[in-house]
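K.L.:
3D model of this:
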Amino acid sequence: MSARQWGADLALGVRFAFTGGREGWTRALLTAVGVGLGVALLLLTTAIPNALDVRHDREMARADISFSDERLPAGDGTVVVAHADTDFRDKTVRGRALEPEGPRAPLPPGVEKLPAVGEMVVSPALKDFLESDSGKLLRERLPDRIVGTIGESGLVGSAELAFYRGAEGLAPHVDGGRVVRLEEFGFAEASTERMDPVLLLLVLVVFVVLLMPVAVFIAAAVRFGGERRDRRLAALRLVGADGRMTRRIAAGEALAGSVLGLVFGAVFFLIGRQAAGRAEVFDVSVFPSYLDPSPLLALLVAVAVPAAAVLVTLLALRGVVIEPLGVVRTVRPARRRLWWRLLLPLAGLAMLYPMIGKGRSHGDFNQYLVVGGVMLLLVGVTALLPWVVETVVARLGGGAVSWQLAVRRLQLGSGTAARMVNGIAVAVAGAIALQMLFAGVDDDYTESTGRDLTRAQMQVDVPGTAPLDDAAEKLRHTEGVRAVYAYYEGTLGDRRKDPERSTWATVGDCAALREVAELPSCRDGDVFAVAGAQWDTDMPELAESGRTLYLDPAYGGDPKTTQVAWPVPGDLKQARPRTGLTGSDRGGFLLTRGALPAAAVPALSGQVYLALDESVKDAREHVRNTAAAIGPLANATTWSDTRQSGRFTSIRTGLFVGAACVLALIGASLLVSQLEQLRERRKLLSSLVAFGTRRRTLSLSVLWQTAVPITLGLLLASVVGIALGTVLLKMTATPVRVDWASVLGMTGVGAAVVLVVTLLSLPPLLRLMRPDGLRTE
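P.N.:
From the prediction side, this is the model:
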């Protein structure tokens, strides 16, 4: 067969798709919508790497961190930047206080003019939030007048909450940490840290799991209207076309629908691209300009989708005999064979088997084996599901009329029902495996903070310029605060500069000191030595009466002016360490307020630990508002009992965002598929109604036709997902345990999507169940 003949037959199929009357273009339109939804998500996926790169570049361009040990001197081109981040309920607000030191002070990206004291420029999302009723409490914390908005170049996402405010008096607090002096914003990374092998495995599996359902849906979409198309092709046999020619013509029709689907997909992508600029999923947002697909990957999608459409159509017609007088499809089909369907998941397991037990200590996992093995296991779901559905429904018997109608329909054409739920079964299987993997390795990337949340839930850092007693009193009278523990904290060394031995110094009243040590007795003016605390080996030698120690010793560079000599008193009392509020035992010296020289206060930092009344609504927000009123450098933080790796959290967030997009595609594609199935059975439904069948019975039969395959699909997905999750856990050398909550949750989500689609298809079903549907032309 020449390429010219192939081209002519494909072109003829394309013509039939658009000039074959309402049936032809309706089928082409349905195929285009189904393919277009898949293409849109593929284009979105190809744009994700660029979006992540742009977000990272924006973050680096506005970076205000000093990595130099040498302090930058003030000048006409410098600005002092203080970190003023805050939280509001479950949102993080990025904040910076700016104090220009000359006319040439640098501007942060996205800011046209530095705000003066009492002014601030904010992100558009923060401006809208502060002006809304929901932002009244946050507005008390940020009372400055809004004089402008931050441009896109200064934000990492459209929904980011961020502000720059004017400030003064920051220069004396420059410490290279929270307060820095800069000549310019941004920095270039010198090197890229190597990613943990297990995290790299997670990334690979996430991409495969998210993309496989899309590919399955596209393959199913090109087969929309297959039965009617085959009956039309039978007419071509009457005018001399042979079987091979009709198959090529059918492939041409599929090609036309897929190419139109590419156009639809581009339109859907552009619409979704604009909508993405107004959406926030799991605290992640982007600007539309971020979502630019890679040209090479977009070209690959443009070529692969039509090629797959032709290939899927030719494979689907292998078992269909198109004769001049009809399509041989009504006879009892041959039973599906199981052996070759088992080869796919077994081959996938064979590809993953060599990496079992590798863990993170034996280098990276082979990317090709991981991708290939996971793909074969998930494709195995699509191969096994038709056999499972056919085998089960063949054994189903009598029942209500609606049940019998549904079962008989499934027995006559179980393949169509299986194709409809293939995508969701693949998505659920992959999601279960990923949830097992995430749950299994979660402990490796999560560590305990050691904080005792039963004694305190928040901490406020009080700058040296604000009296600690006044700050503690304001916090004590804040709504929702139950108890306040205030301390001055610092370091004591045996020399002013580069001490050989050092220890902690903690200052507070007797009630507060009893929270960090077991005191024999206490009154104002006492000093205690706490020996035996973990990591404090220098304390025995430093606790010598009359020895001179230095508060806040310098490490490198010139000694700081705040250093104060402090003689160890002769009436030193002994105390035993106790697990403190921060979760660790604290050694060193404990001083009551009367024992602290006034000159030593600037050398110490103020810390206030707060116990909250959880029954008070927005107690944490009231504390943050009070902290903001104490001073621009006062920082309120909320304690948590665990701390998680940033990369691990980012990958999990990416999974949730991608899963949300895939579920949206699943729902939309299932709805299109369901409507196409109903359209094909319009005359049958109308005939049953004309003979007196109740609409309620027909509606229930449609529900059963959906419920039976999806139940079988979810059961198969659970088995495959657990098997894949087990293998992945063994690959990471992690103990295998099934996260049944995730398994039930994923299957429940899949069932909910199908239920919603079924409910949405009921109104069109009721319109189709009319006797006038028997009319024909």
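K.L.:
For the rest of this, base every contact and every neighbour count on C-alpha atoms.
P.N.:
OK.
K.L.:
where's the host helix or strand of Gln5 relative to the chain centroid, distance-wise?
P.N.:
Taking DSSP states H and E as the definition, Gln5 sits inside helix 3-19. Relative to the centre of its chain, helix 3-19 is centred 45 Å away, using C-alpha atoms, centre = their mean, to the nearest Å.
K.L.:
and this one, so I can compare the two:
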Amino acid sequence: MSVGSRTITGPRGWGRDLWTGVRFAVGGGREGWIRTLLTALGVGLGVVLLLGAASIPTMMEMRSQRGDARQPMESEQSPPRSAATLVEAQADTDFRGDPVRGMLLRPDGDRAPAPPGVSTLPGPGEMVVSPALRGLLGSPEGRLLRERLHFKDVGTIGQAGLIGPGELIYYAGSATLTTDDGGWRIAGFGTRTKSDPMDPMLLVLMIVGCVVMLMPVAIFIATAVRFGGERRDRRLAALRLIGADARMTRRTAAGEALFGAVCGLAVGAVLFLAARRLVGGVAVWDVNVFPSDITPVPGLAALVLLAVPLAAIGVTLFALRRVSIEPLGVAREGAGRRRRLWWRLPLPAVGLVLMLFNGTVSGRDASVNPYLVAGGATLFLLGVALLLPWAVDAAMARLRGGPVPWQLAVRRLQLSGAAAARAVSGITVAVAGAIALQLFFAAIQGDFMKTTGQDASRAQLHTMLPSHEVGTIRKMIEEFRATEGVRGVIASIDSSASRPGPLRRGEQFRPSTRVTVGDCGSLREMAHTGPCKDGDVFVAEDGSGSVDAGYIAETARPGATVDLAPDDGPGKPPHPRLWTVPRSARTVESRVDPTGQTAFGLLVTPGALDLRLLDRPMARAMVRIDPEVPDAVEHVRNTAARIDPRTKVFALQNIARDKQFTSLRTGLLVAATATLALIAASMLVTMVEQLRERRRLLSVLVAFGTRRATLAWSVLWQTAVPVALGLALAVAGGAGLGLALLRMAHKTSFDWSVVWPLTAAGGGLVLVVTLLSLPPLWRMMRPDGLRTE
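P.N.:
Here you go, the predicted structure:
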């Protein structure tokens, strides 16, 4: 480097030139600080999302650790009763679609362990609750839930016992819970749960999703560090006038960008810490976390802190590669020179080749190379972004004539189409990636959904009562039928019956069959009984073939004597409870009930059997609710909890989704929401900066009598044309990337219906940002903008 007669080369020269650029940025007066602040804000918004992405591993690990810490300690055998044990039973429920986790506890002594986050175990009739549950119970919306959780609130569960601040969870004390009545004795809490390996298709989905979410962030950071390009060029020309050479001026420009990037890091860190404090009260797609969980992984945070300044230097030097900076002005090479297409097309092509080189990912045994998939997706989306400036130049070169606002917009795009393309390249990449992901989602979701066999049209809820007392079971059926919003109850009491007498040669257990007790209406839902009255008995044949017909024939036949006592196994003294199947029992064909189960064995009406003979009967009820009654489901759950807090209530559904698929889809939706918010904010900052750059030009046009409406429409067209071209590229690029993903998954279905909503959302986002930029545009269109010093 040379300044006057001195020559400085090497790292020392680089350092001096960069420092000169920093001094220019600091001492540039009001205009320089505004430019630096806009750059810092643009970079800072990107840094916020990068730090958030770097916090995801910590967030997942902390949530997993707290979830494992509160799980009852597992053991092959129940520990012996002592002062340091307790009996627990799950008492989960749901309220208006939100899960409410509950557990009943009865300590065996004064040294019984407490769950994490609980200082003192609740006594009988008492409960400790999470802050979110207490807030819900105290609100008008929680009235029905208060009726269900009829315990006294005596304490709060701390953060150590909660997965997230919005979790609904309680621990209630019980005085009657025993191991004979559905409870389980434990010696403590804390167990490591094993997670299933991720399906290869879901792994590909996650990798591509991360690339799609982070690529727009990198593009916006690269755009932000180039703010103020025109004023910077004039300063560099002045620097050349006092003796600096071309390399020095470029490195000085890189120093200015470096200062803005460092300020952006500081702004991003401050915004990240501020958002971190507020995140505890916000739930996105039913996901929320504690502020302390949002802690970037040190290595990833260091990478962000290093990559952003280096990117600022690299982008600036790359942008000036075709700029000739002379003492009397700046000339851009290729002003009127068309952009080359030949070097842009190989990037998406190479990206597709890398992805397809991984091979197929269908099947649990398939292998996924994350580097090939991530690298291929990155190259493809980068290629789409690089095609946009060429598309803008190619389209603008062919446009002629039109209204005055249109001509102003076209001329501006012809002179600086690259800046307009950079402003919308982020939304182009985001929409293209979102289209590819949605096409992949639509094609593979059938692989992660299974038919349950349940029929939600015949019944909507299925309840199971862990009580073996016949009186409690009868009470359950009666109270369900009297519950508000219930149109019908298909109730049954299930037990078993076996062949009486000792074991025969070669037998390990006596042949047995199921005994189902219910009224005629309920039995008709389980078999084609025909005429039925109380006192009838039926022998149901299992048409599915899943039950050994010989076992049924030995026990469930007219006139046979069966033993209703439990089979305690060989060597145990028998205590028979004999009952004779009436000879009038009719053989009927079974049918699938609303839960998807097929009845078999003995179907008995209550008048034909003394229920006290049954061994450990289990009650279950399938409930039909009236859709016209608000909160009918919650009334049923309240009835179930009033009978016994451990009563299980399940919603019947025809299709069940894979949990990994559902959680990954939720995570990508959360990330997409954050990325779109960043895109909107960054585009607004970029647009304001571009208007500020053209403030003098706008003032000149207004001074010469140009109407403000004409300029406003011109600005709108300057945004709309690149956006339209960008969205067209996004549709084509998203379809291409989606087809590559479908080929990897061996899928052929292509659902065009997911393309247009995303394209419309991208266009709508840009329209909103453009409308928000009109107030600052209106302020800049004043003749006094020509005033200068």
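K.L.:
returning to that earlier point: where in structure 2 does the helix holding Gln5 of structure 1 fall?
P.N.:
Helix 3-19 of structure 1 lines up with residues 11-27 of structure 2 when matched by TM-score structural alignment.
K.L.:
Ok, stretch 204-224 of structure 1 next?
P.N.:
Under TM-score structural alignment, the match for stretch 204-224 of structure 1 is residues 207-227.
K.L.:
Stretch 400-413 of structure 1: which residues count as buried?
P.N.:
Ser402, Trp403, Gln404, Leu405, Ala406, Val407, Arg408, Arg409, Leu410, Gln411, Leu412 (16 or more other C-alpha atoms under 10 Å).
K.L.:
tell me the contacts of the equivalent of the last one over in structure 2?
P.N.:
Under the alignment (TM-score structural alignment), Leu412 of structure 1 pairs with Leu415 of structure 2. Residues counted as contacts of Leu415 of structure 2 (C-alpha atoms under 8 Å, 6 or more residues apart in numbering) are Ala335.
K.L.:
Likewise for the one 5 residues further on?
P.N.:
Contacts here follow C-alpha under 8 Å, 6+ apart; on that basis Ala420 of structure 2 touches Leu413, Gln718, Thr719, Pro722.
K.L.:
what separates it from Glu693 of structure 2, distance-wise?
P.N.:
The gap separating Ala420 of structure 2 from Glu693 of structure 2 is 13 Å, by C-alpha to C-alpha, to the nearest Å.
K.L.:
Ok, Leu305 of structure 2 next?
P.N.:
Taking C-alpha to C-alpha, one finds Leu305 of structure 2 at 29 Å from Glu693 of structure 2.
K.L.:
Show me the contacts of Ala420 of structure 2 that map onto helices.
P.N.:
Judged by DSSP state H, the subset of those located in helices is Leu413, Gln718, Thr719, Pro722.
K.L.:
and the third one, what pairs with it in structure 1?
P.N.:
Aligned counterpart of Thr719 of structure 2 in structure 1: Thr706 (TM-score structural alignment).
K.L.:
burial measure for its match, as a count.
P.N.:
Neighbourhood size, Thr706 of structure 1 [other C-alpha atoms under 10 Å]: 22.
K.L.:
And Leu278 of structure 2, by the same measure?
P.N.:
That count, for Leu278 of structure 2 with other C-alpha under 10 Å as the rule, works out to 11.
K.L.:
Show me what it lines up with in structure 1.
P.N.:
Using TM-score structural alignment as the criterion, Leu278 of structure 2 maps onto Ala275 of structure 1.
K.L.:
check which helix or strand covers Gly95 of structure 1.
P.N.:
strand 91-100.
K.L.:
equivalent range in structure 2 for that strand?
P.N.:
Using TM-score structural alignment, strand 91-100 of structure 1 pairs with 98-107 in structure 2.
K.L.:
SS state for the residue most central in space within structure 2?
P.N.:
Centroid-nearest residue in structure 2, with C-alpha atoms, centre = their mean: Thr666, separated by 1.7 Å. Following DSSP: H, G, I helix; E, B strand; the rest coil, we place Thr666 of structure 2 in the helix state.
K.L.:
Just confirm it contacts Val284, I think it does.
P.N.:
No. Thr666 of structure 2 is beyond contact range of Val284, at 9.0 Å (criterion: C-alpha atoms under 8 Å).
K.L.:
What lines up with Pro122 of structure 2 in structure 1?
P.N.:
Using TM-score structural alignment, Pro122 of structure 2 sits opposite Pro115 in structure 1.
K.L.:
roughly how far apart are that match and Thr46 of structure 1?
P.N.:
Distance from Pro115 of structure 1 to Thr46 of structure 1, counting by C-alpha to C-alpha: 39 Å.
K.L.:
Buried ones in stretch 85-97 of structure 2, by neighbour count?
P.N.:
Neighbour counts over stretch 85-97 of structure 2 (16+ other C-alpha under 10 Å) mark Thr85, Leu86, Val87, Glu88, Ala89, Gln90, Ala91, Asp92, Thr93, Asp94, Phe95 as buried.
K.L.:
Having no further points to raise, I will conclude here.
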